[in-house]
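Enquirer: Sequence and predicted structure are below.
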Amino acid sequence: MTDRSAADLTEAEAVEELTRLADEIATHDIRYHQQDAPTISDAEYDALKRRNNELEAAFPHLVRDNSPSLRVGAARAEQFSPVEHGVPMLSLDNAFSNEDALEFDARIRRFLRLPGGEEIAYTAEPKIDGLSASLRYENGVFVQGATRGDGRVGEDVTENLRTIAQIPKRLAGSGWPEVIEIRGEVYLGHEEFAALNAANEAAGLRTYANPRNSAAGSLRQIDPKITASRPLKFFAYAWGQLSEPFAETQWEALGKLKAWGFQTTPESCRVISGQGLLDAYAAMEALRPKLGYDIDGVVYKVDRLDWQQRLGFITRTPRWAIARKFPAQQARTILEAIDIQVGRTGAVTPVARLRPVTVGGVVVVNATLHNADEIARKDVRIGDTVILQRAGDVIPQILGYVPEERPADSVPYEFPTHCPCHLHTPLVRETTASGAETVVRRCSGEFACPFQRIEHLRHFVSRRAYDIEGLGEKQLTAFFERGWVREPADIFRLARDEEKLTELRATDGYGETSVSNLVAAIEAKRSIPLDRFIFGLGIRHVGETTSLALARHFETVEHFIQTSEAASTQLGGPSYAALVELEGLGPTAIRAVLDFGGGNSPLLPEDVSLDKRLQLAIPKLNSRARAALLERFGDWDAICKVAGEAAQEEPGEDLRELAGVDAVGPVAARMVAQFFAEEHNLAKVEALLAELTVLPAERPKTDTAVAGKTIVFTGSLERMTRDEAKAQAESLGAKVSGSVSKKTDLVVAGPGAGSKLKTATDLGIQVMTEDEWLALVTG
């Protein structure tokens, strides 16, 4: 864990922490959503998301699809039939402070471009700590019910939901649409939970850690009679697929849900403006101890439904809603050991093994310590009493040790210098492309290191990559030790190797049925969508969102690999890398520095500060970017030198195309290029392609005026926000890029357009105004 704010981290440190957070949360998603057996509390889980959000706010170009902010739930369990949601069941962004809530209100106002005097109404609803469910009604009759699952596909638990008294079999009143999916939360009250656990304990059955897990386990019983014996309840608060609109505001919709026979949260209220959000939170926090059920926060929703539609979504979270979480708790325990784990990229992570301690009803037994520098900075030692907190950047957060309880014979922890694998290869500090050292230590064994190879294989078969059932860590390790599976292509070779399969049938734990199921699961993945293919390669900093963006941009695996291989020879030089890696410089600032370095330096007054000189020379730099340049390079001559060198070292067109794909950026683009620069990676990809058919990305619309065109928006847009413009273009089948190149088809330029407009003019690319754009796409 780290006490450093996101603003104090370098980009390399942020990348490493985001990677670690994504991996940890993915593991706990499965335990929470699919197995109903989490090993951490909800607050600890939220702690990961909170730190992730802090990092993404400070480094927006590092957001990728395995981020908790872009992921919903976990895949369904196999014992239930799949139900594809008519409208995805999305997760919510989190807020943890008054400042976060006020910023949410400000973001809504900025996006909608509301005049200062126009008020925004919100609903504030208690966030029920239960299991999300969707109920489909046709002509007022309940016909199907499902869990959230991964947000797109849930589990069919219709018969179990029918046993809940608060779910009407037929809607009351009138005015409901012919088809409507009612959404809400299945939960257990405190008294019912205590009684159920007591009864289970007396009968020698499983007990649950908290009411949420108990509700989830009860609803997901194979036998509906067991569910019926559990006192489950249901609150309705939202809807999914509709055959027709039925309300104009969220508040009106809640009233209609109640009139149709559903229970809605009586504590919900309608408030005005940011101050109204704060008042509602304070009131809900005061009510929390008096409620008969668990809530872990307050959900704020923009009341007007037409505004909700205009605000839209950010990948898998709505812009128009946010969950304000309640604060965390602390506990103390003993740090009994520190183990070293090796990830698939070779990064080593120290893990604190703790004397089990219950925090908020959940037993905590371990926590990450991040890196050697963090251990030294905090001076935590084996045998220390440490303070844990249910909030922060990891699960759980270690705040520090208790000095008065430190054993007299304690010694500082010595971080190992070699990998714990049998090869004992040296651990080396990672360096950035510009040569700067980071806090990350990596095993230098690369693919010789068995830990890294196993982690690569685990990533490959994971649910968000190839999703191969029956190939868990235990099976992969066994196959790896036998020498059967050393790279991803070996998995598909194994499925057709009758000699190995015969030997496997004779192995304990396997049989004809198990082997047949495994082979069928492997064969089912010989056709794979392009985004999953890219994600399964395990390229550093390329998560689900980045993979999907790359797939949609390049459309075919051939185009993606061709461009990536070409980009591998166009990485740029160390001065360019130093600019890209510099904290505080986003794409616009980097472009401005490069333009300055590649042009004639203007005559500047000598009797002004360096900051003022920078401001005059490169007007597009904000104060943070100027401060970053001054801190890193020191004086005017050094800044001019690195700008000039960087302009000469700028990457080639193919790498710029990769970096210009929306949601990719320069860091992930460099990682893709470096991956394809390695011969062993190329061989791995070639072997995999020999076993697979990679399906092209879903084709965008082709019947619009801009379908298939690459669009760049630059300058200020006056009739819509940049987000709205991007969403509009993509909905019409266009690709939106952040940079202008020969492959750009159209540039939409507003007031203040600078270097992108100049580049477009130099390249002879069509340029139009915002009004001309709107006429083109709406005419």
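Expert: Happy to help now that I have it.
Enquirer: CA atoms for contacts and neighbours, from now on please.
Expert: Fine.
Enquirer: Next up, the contacts around the closest residue to Leu457 other than its chain neighbours.
Expert: In space, and not counting its chain neighbours, Leu457 is closest to Pro488: 6.4 Å by CA to CA, 6 or more residues apart in numbering. Pro488 is in contact with 457, 460, 684, 688, counting by CA atoms under 8 Å, 6 or more residues apart in numbering.
Enquirer: what about versus this one:
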Amino acid sequence: MSTAKTSPEEAVDAVSTDTPPSDSLREEYETLSDQVRKYRFAYYNEDAPLVSDAEFDQLYRRLEKLEALHPELVTNDSPTQEVGGEVSAAFAPVEHLSRMYSLEDVFSLDELDAWVKRAEASIASIAPGSKVRWLTELKIDGLAVNLLYRNGELVRAATRGDGTTGEDITHNVLTIASIPRRLQGENLPSEVEIRGEVFIPSKEFTRLNEKMVDAGKAPFANPRNAAAGSLRQKDPKVTAERPLSMYVHGIGAREGLGAASQSETYELLKAWGLPTSPYYKVLETYDEVLEFIAVNGEQRHSLAHEIDGIVVKVDDFALQRALGHTSRVPRWSVAYKYPPEEVNTKLLDIRVNVGRTGRVTPYGMMEPVKVAGSTVEMATLHNQDVVKAKGVKIGDTVVLRKAGDVIPEIVGPVVALRDGSERDFVMPTHCPSCGTELKPAKEGDVDIRCPNARSCPSQLRERVFHLAGRGAFDIEALGWEAAIALTSPAEPQTPPLTSEAGLFDLKIEDLADVRIERPKRSKGVVVGTELVPYFYTKGTAKKPSEPSANTRKLFEELEKAKSQPLWRVLVALSIRHVGPTAARALATAFGSMENIRAATEEQLAHVDGVGPTIAAALEEWFAEDWHVEIVDSWARAGVRMADERDDSQPRTLEGLTVVVTGTLPNFSRDEAKEAIITRGGKASGSVSKKTDYLVAGENAGTKLDKAESLGVPVLDEDGFRQLLENGPLDSGSADNAEDNAEDEETTP
């Protein structure tokens, strides 16, 4: 291999097709071939993937690129010339009547666009004037299975294997309730191969792994791994205990079947009693295909099963036959794969974080890895029961998932890569921040908490960080590091804040001596640590230390925060369950902090959007003297504790529940909610049968789909303005007694 700092892929790019492959490129090709074979065998034959799908795809594409540049390297046993995996000796081999192919994968919309144009050009040349319709469906992350029916009777089931020969798994498939032993109806084909995917639904996968761990067994890495492992059990009784499902999506060999298209075949399959996917559409245009991809990309984690992409097929069988196949894939179908959201990385440690309400949350510290567009090195594990249910150990290689802006999640361990050095996580019995014994807040709680709410440094730090957030005082200059500096500076300093009560009494000179520990560097290399001022600049002989620009901005924003509306003050107090929705409802109903404090638990619970749980939490919070001192101290410092009531505002939305989704040109999300609440309505965050109206802006997403399916009226911004001004067009309104309790914690 060359010692130059060039990646293998760059090395491939740098070589002309006219140049014979060098020894280093031949070595690269052999290494890639061996890796792809090894990982493919583990995936298909041992049901124990050693790398993530994204990593395998990257290796496979590099191999394809090398072969495209140097066709002389390609041999008959190249992994790119094979379909799927080998046939295991543990099962009887079965020859398919009609070959089972793989699908060509594309990884970007540009590649999909190029594929569609090639397919359309080929169709135009072989069948001029033909109209192409695209059958578009979800790419199920499961195990490909071939069902053979003769005169309507299921006589055999087999895995795909290498495409020509599969494994006989008939006895195991017969345990899957959704697969009929006999087809329904009359005039059934004398012989037909029906192809589909066996999978485990997402919710059932979680339950299955919990059972595996409880039984002392290793959990599965992913649903596909679980489905494949379940179908390859030697004892069908074990398979019967697994929550397997199947969707059929294709036809192999057929006799006496006269369907003219893929979609027509799907209707036949459904009529025969076979389980077909509800997630497919026949689309007339490529733009509709793109929309299908976008919509299902947003919804992919709310579907019944895991998917990793979208399959696009030419619907017409005559056109399929005309386009034909390569040695490995059909030319009439392609799989668009979504950007990877799962990768493998090393779990270096499991630590715990103590949140602002005292909840102790385990989280994983991992080797930094890029996933879903960002570098991740920490992921939540929620509580000790979740750690146990996932079966992860410190030192494991783990599957990490990050979907868009969602907090990264550790899915589970890659058990096949364990070497015995891994160790179990043990939940601490005492708070790592203050040493107080940990315990549940009440009997039966899964979460354990640090009861030292007043003095625990971690809880104070988290509360200070929370009160500066966008949903509370919105103090941009008070971030995570500033919260640490204010509450937990480097020892032996006394923190400027020992309670959030003193936040608005701070003076800029109080922060002059605050130091934090930072890495010390010499010529760009870390050589230790040093204490440096956080809020002030480093002083020199010529220029004495002075408040930094960010510190001056902090005090300007603290002054602005004093005039924030009452609901933001309520959120800033970190009262358990009181998030923005409940806080707005309380502020609207009572108008002032004094009225809220004076209200009985029954009066609080009666407020729409509050309910008994939040009411009890409020009563409990105000019963603590040190909590009351926070409110009183802020009030003395000039923090606004009452809203100006505008009694002239018409109550046009009294009793109505309105959901706002997407982007509105002239309303921020908070402004839209405020407009609804001040007119007597309830601004809900989820669509249900109790929703009266959905206001949909640009990129409305899944809430719009749900509203349409439930028959909820949908308004654009103009319609929303009319609703605010005039109320509903009819007199009907929905019962909207819906609890919106929120208990937000900050997790690293």
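Expert: That came through, no problem. A quick note: this is a predicted structure, and the numbers were derived from the prediction, not measured.
Enquirer: Do you know the score for how well these two fit?
Expert: The TM-score (TM-score structural alignment, normalised by the length of the second structure) is 0.44; 357 aligned residues with a CA RMSD of 3.2 Å.
Enquirer: before we move on, the earlier item: going by neighbour count, which of the contacts of Pro488 of the first structure comes out on top?
Expert: Among those, the one with the most neighbours (other CA atoms under 10 Å) is Leu457, at 26 neighbours.
Enquirer: tell me which element that one falls in.
Expert: Using DSSP states H and E, Leu457 of the first structure maps to helix 450-461.
Enquirer: following that helix, which helix or strand shows up next?
Expert: Downstream of helix 450-461 of the first structure (by DSSP H and E), the next one is helix 473-482.
Enquirer: by how many degrees do that next one and helix 450-461 diverge?
Expert: Calculated by axes from the mean of the first three to the mean of the last three CA atoms, to 10 degrees, helix 473-482 of the first structure forms an angle of 130 degrees with helix 450-461.
Enquirer: mind listing what's buried in the helix or strand that helix 473-482 of the first structure is followed by?
Expert: Downstream of helix 473-482 of the first structure, the first helix or strand assigned by DSSP H and E is helix 488-494. Buried residues in helix 488-494 of the first structure, counted by 16 or more other CA atoms under 10 Å: 488-492, 494.
Enquirer: From those residues, pick the one nearest Leu196 of the first structure.
Expert: The shortest approach to Leu196 of the first structure among the buried residues of helix 488-494 of the first structure belongs to Ile491, at 44.7 Å (CA to CA).
Enquirer: Just to check, that closest one is in contact with Ile522?
Expert: Yes: look at Ile491 of the first structure against Ile522 with CA atoms under 8 Å: they come within range, at 7.4 Å.
Enquirer: Can you name the helix or strand that Glu725 of the second structure falls in?
Expert: With DSSP H and E as the test, Glu725 of the second structure turns up in helix 717-726.
Enquirer: quick one: Thr349 of the first structure is in a helix?
Expert: No: according to DSSP: H, G, I helix; E, B strand; the rest coil, Thr349 of the first structure belongs to no helix; its state is strand.
Enquirer: Contacts only, for the nearest residue to it once chain neighbours are set aside.
Expert: For Thr349 of the first structure, ignoring the flanking residues on the chain, the nearest one in space by CA to CA, 6+ apart is Gln341 at 5.2 Å. Residues near Gln341 of the first structure by CA under 8 Å, 6+ apart: 348-351.
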